[in-house]
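Asker: Dropping the sequence and predicted coords here.
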Amino acid sequence: MNPAVTPKPTASSSIGDAFGSSMNDLLQVRAALDEHSMVCTTDSQGCVTYANNRFCEVTGYKREEWLGQDYRMIDPGCHTPEFLRSVWQTISLGSVWRGEIQGRARDGSGFWVASTIIPVLGADASPREYLAVCQDITEHKKLHAEMEVRQQLQHLLADLSTQFVALADDEVDNTILRTLKQIGEFMELDRATLWQIEDDKAGLQLTHHWQRDGVPLPPERFQTESSVPWAHGKLLAGDSFHFAKLSDLPSEADSDMQVLRHLGSKSLVCIPLLATTRPFGALVFATVRAERTWTLDEITELKLVAQIIANVVGRRRAEERAEQLRVEIAHSARASMLGELAAALAHELNQPLTAILSNAQAGRRFLSAGAAEPEEVGAILDDIVRDGRRAGGVVHNLRAMLSNASPPREDCSLNEIIHEVAEFLHSELVVQGIELEQHLEPDLPPVHAVRVEMQQILVNLLVNAVQSMREAPAERRRIDIRTRKGGTKVTVEVRDHGCGIPIQHLSSIFHPFVTTKQGGLGMGLSICRRMIEAHSGFIAACNHEDGGAVLAFSLPIADSSIPVMTESRT
């Protein structure tokens, strides 16, 4: 038998095998693409001829709905006509196009795809169909966008933090308003407000606000305790809260929900402003036009904003309270000092009033006797006018010193004020047997100061000098007061001849509650120093080598352009 002969493959069978192999490869490639990618083919006009399962899944349309349709079926209107023309021009010329395209699914949700569109050329080298292979990058784009927003928000907060560093008091309000506006516009909010808790802790007062045009402004005062009790409790406890929609609020916030709906708030974040651990206000961000979901990162960043603003506002509130307390203490000190001088004041008023009464009675006697000469009557009336002005001056100075208001500054002469205070204390000096010697430099330049505060300072220094000489012998009962000009300052020096200042108190004599007097509060000199430093001056104290104490203060001359040191020198 002849051995079997293996037939040689013919040309037709080789072509068939090759075609079968290629088709098998294509089917495998297509299966792989169908598994991992969105695939569709279109004719030369861009109408869909095939769409795989993944393509239909992402777009939300069935395969039969796609056949014969084009991109306009999912066009969200986000791409410009120029962009779409450039894509079509590229593939219609036979080139591959790669890029990202945004679409709108059947349910209205948006999606992004990274697309590669490949022209399939015909015999004439022109495209006869197009193959689009796409990857769904919606989540990637979302994460990338969130990361960009977070980075931009962090940069914004860094800029805001820089703005609030070493911020002057007169710039705080404008900076807060600018901050609310920047955050509101960046986060596409409708309203950003800053509230401070009222003294009775029953409500809030609106102090700073920003809102978009057409968005109504909330009321300036809001009684939170009665209208939004749940939110009120959260705020006083120092707890922040937020909601994306009103229905997210807990059942115990039903009444809050009604009020917030009336105010138009659809989504809201409320963050307490804390001074140490106690809340004094709240920062509130809200949307009115549509609901909004708040991410954890956004809440964290907004809490940082609240902390920055709370530090600045809390510092200013503390300074305002401290200043108010200082004013009240100064007023109390003046009242206490004048209380100690009540007897002297009564004597000071009694003298001109007695003189007025005596002159008036003398004038009546002259008139009754019919022996009054015009010159004598004129002299009597002049005396009455002089004594009346003297009594009026005493009352005026007393009222000014007792006033709790803050009078404006004016150019005033320290020599003139010393004369006024000397007259004011004249009776006290006489009763104590003390001589006041004035050594005042003529033509002393004026200072720009609050007159009543200058009076208070001088009264305090002179009263202290009087009290330091209660045990001094009669020949040493003298106070010397001097004024002089030096450079851009004028100086007032008060020296007594008493027991002097104990060495252990010299370095702290101007500190609060430091006193050398029995039963004294130790606030007088502290208040004097504060007033002098507020006028850009300084005050010092020392013991004189011949006995007694010397207290001197200097103030800048009015309109002086050379700065004066504001620290006290002891």
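Answerer: Yes, it's here.

Asker: CA only for contacts and neighbour counts going forward, please
Answerer: Fine.

Asker: Determine the three-state secondary structure at K517.
Answerer: coil (DSSP: H, G, I helix; E, B strand; the rest coil).

Asker: how about it, what does it touch?
Answerer: Listed by Cα atoms under 8 Å, 6 or more residues apart in numbering, K517 has no contact partners.

Asker: swap the cut-off to 10 Å and go again
Answerer: Applying Cα atoms under 10 Å, 6 or more residues apart in numbering to K517 gives the contacts 464, 467-468.

Asker: could the residues you listed go into JSON lines alongside distance to D256?
Answerer: Below are the contacts of K517 laid out as JSON lines (distance: Cα to Cα, whole Å):
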{"residue": "N464", "distance to D256": "61"}
{"residue": "Q467", "distance to D256": "64"}
{"residue": "S468", "distance to D256": "66"}
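
Asker: also this one, for the comparison:
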Amino acid sequence: MKRLSIARDLSPLQADLLAVVACVIALPLAWELDAPSSCLLLAVMVSSLYGGRRSGYISVVLGAALFYVFFLTPQFSLFHQRGEFLRLLVFIVAMVLATELIAARHRAEESLRQTQTKLAQATQTATIAEFSASVVHEISQPLSAVVAHGQASLRWLQADPPDFVNAQASVERIVRDSKDAVGIIKGLRTLFRRSPLQKIPIDLRPVVSEVISLVRSRAEKDGILVEVQLAKDLPLIFADRIQLQQVLMNLVLNGIESMRDVTRRPKSLTIHSREQDGMLLVEVRDQGIGVQNFDKVFETFFTTKENGMGMGLSVCRSIIEAHDGRLWGTPGPIVGTVFSFTIPVFREQVG
């Protein structure tokens, strides 16, 4: 991917210049080492890798011309024997094949990059779909409370004499419940938003709170106790808030899903966090059915869910690695699974 990025960053003029410079450097090396085919073919490969297909073909033309003039016998002659022309033809075919193979690799890498981007977006949408019913329920609760408190306020104000104390208390509850509904909607909207990685200093606590508010009703429906154990002196982390929320949401939903069929023991999901070696360690612990192979669960398209897409954990790992962190899974102390990830702690630069 890095080579492809360099090829995209070079302007056409820079790519053309790269082809010329590569051939100019290859010529004295080929003369000194008496290895024209290897040196000039290397120039073509460098031009194609870092300058793209156009640069590759410029070096093919230059390489063929240099090979013709300097390395066919007799040297420095425009006329050669038939065997020498066949030698030149084989050399040109080798250069063209090298250029086309490298161009095909560039196309494959670009296609892979675009596919990974689309998979990440599809995973976000699939994750949203899994808990959409829970979100609707969560929003309906504060909105229903707003209506109830509004009706109560009207009754208190219409009383004779009006009861302003109770009416004020009802209005305060309306404001509180409205803020709860707005918070849920904002949390949902951030998960749908498409934006590039924007790492800023953030507090993990509100991120966890938003995720818990979105999955609370689903967890209660399945009889799952959700606990949050965050250290009191939790430092700020340097991360993209939206993408970190996506990772947490995916891990929490996976934990809830793994406990759906558990019936003979208490079901709980714990989010634990602490600072460790300059990183913030976050653990999502469940008491579900467990994972048989922790290497496979991070592979793209591998899933243990009946209707799963097999992209969630793969994308989560890519997100965490883009934050210079690490994501892994281990068996729980007794049962279940612990998925852990690290994120760099934010350090203010002095001076």
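Answerer: Nice, I can see it. Every value quoted in this text rests on a predicted model; they were computed, and no experiment measured them.

Asker: Can you pull the TM-score for these?
Answerer: The TM-score (TM-score structural alignment, normalised by the length of structure 2) is 0.72; 298 aligned residues with a Cα RMSD of 3.7 Å.

Asker: List buried residues within the contacts of K517 of structure 1.
Answerer: Taking 16 or more other Cα atoms under 10 Å as the criterion, what is buried in the contacts of K517 of structure 1 is 464, 468.

Asker: The stretch 51-200 of structure 2: strands as residue ranges?
Answerer: Secondary structure of the stretch 51-200 of structure 2 (DSSP state E, counting those that start in this stretch): strands at 200-202.

Asker: how about the helices in it?
Answerer: Secondary structure of the stretch 51-200 of structure 2 (DSSP state H, counting those that start in this stretch): helices located at 53-70, 82-130, 132-158, 164-192.

Asker: Which one, of those helices, ends up nearest to L29 of structure 2?
Answerer: L29 of structure 2 lies closest to helix 53-70 among the helices of the stretch 51-200 of structure 2, at 12.5 Å (Cα to Cα).

Asker: if we can go back for a sec, for the helices of the stretch 51-200 of structure 2, give me a markdown table that also has distance to W328 of structure 2 and mean neighbour count.
Answerer: Below are those laid out as a markdown table (distance: least, Cα to Cα, whole Å; neighbours: other Cα atoms under 10 Å):
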| stretch | distance to W328 of structure 2 | mean neighbour count |
| --- | --- | --- |
| helix 53-70 | 40 | 22 |
| helix 82-130 | 19 | 16 |
| helix 132-158 | 27 | 17 |
| helix 164-192 | 23 | 16 |
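
Asker: want to try CSV for the ones you listed, with distance to L27 of structure 2 as columns?
Answerer: Below are the helices of the stretch 51-200 of structure 2 laid out as CSV (distance: least, Cα to Cα, whole Å):
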stretch, distance to L27 of structure 2
helix 53-70, 8
helix 82-130, 15
helix 132-158, 65
helix 164-192, 55
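
Asker: which strands and helices sit next to the longest strand anywhere in structure 1?
Answerer: In structure 1, taking DSSP state E as the definition, the longest strand is strand 110-121. Packing contacts for strand 110-121 of structure 1, counted by 3 or more Cα pairs under 10 Å, 6 or more residues apart in numbering; DSSP states H and E, involve strand 38-43, helix 53-59, helix 81-92, strand 97-104, strand 127-136, helix 138-164.

Asker: Buried deepest among these, which one?
Answerer: strand 38-43 (a mean of 22; mean count of other Cα atoms under 10 Å).

Asker: That strand: how far from the chain's middle?
Answerer: Distance of strand 38-43 of structure 1 from its chain centroid, counting by Cα atoms, centre = their mean, to the nearest Å, is 59 Å.

Asker: I'd like to know how many residues surround K221 of structure 2.
Answerer: By other Cα atoms under 10 Å, 10 other residues sit near K221 of structure 2.

Asker: Contacts only, for the alignment partner in structure 2 of N404 of structure 1.
Answerer: With TM-score structural alignment as the criterion, N404 of structure 1 lines up with R194 in structure 2. The contact partners of R194 of structure 2, taken as Cα under 10 Å, 6+ apart, are 121, 124, 242-243.

Asker: State the pair within those residues that is farthest apart.
Answerer: Top of the distance list for the contacts of R194 of structure 2 (Cα to Cα): Q121 and I242, 12.5 Å.

Asker: between the two, what contacts are shared?
Answerer: 191-194.

Asker: Looking at those, which is nearest F85 of structure 2?
Answerer: R194 (56.9 Å).

Asker: Quick check: the gap between the closest one and T125 of structure 2.
Answerer: R194 of structure 2 sits 11 Å away from T125 of structure 2, taking Cα to Cα, to the nearest Å as the criterion.

Asker: Would you mind giving the shared contacts of Q121 and I242 of structure 2 as a markdown table with distance to I102 of structure 2 added?
Answerer: Below are the shared contacts of Q121 and I242 of structure 2 laid out as a markdown table (distance: Cα to Cα, whole Å):
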| residue | distance to I102 of structure 2 |
| --- | --- |
| L191 | 38 |
| F192 | 37 |
| R193 | 36 |
| R194 | 32 |
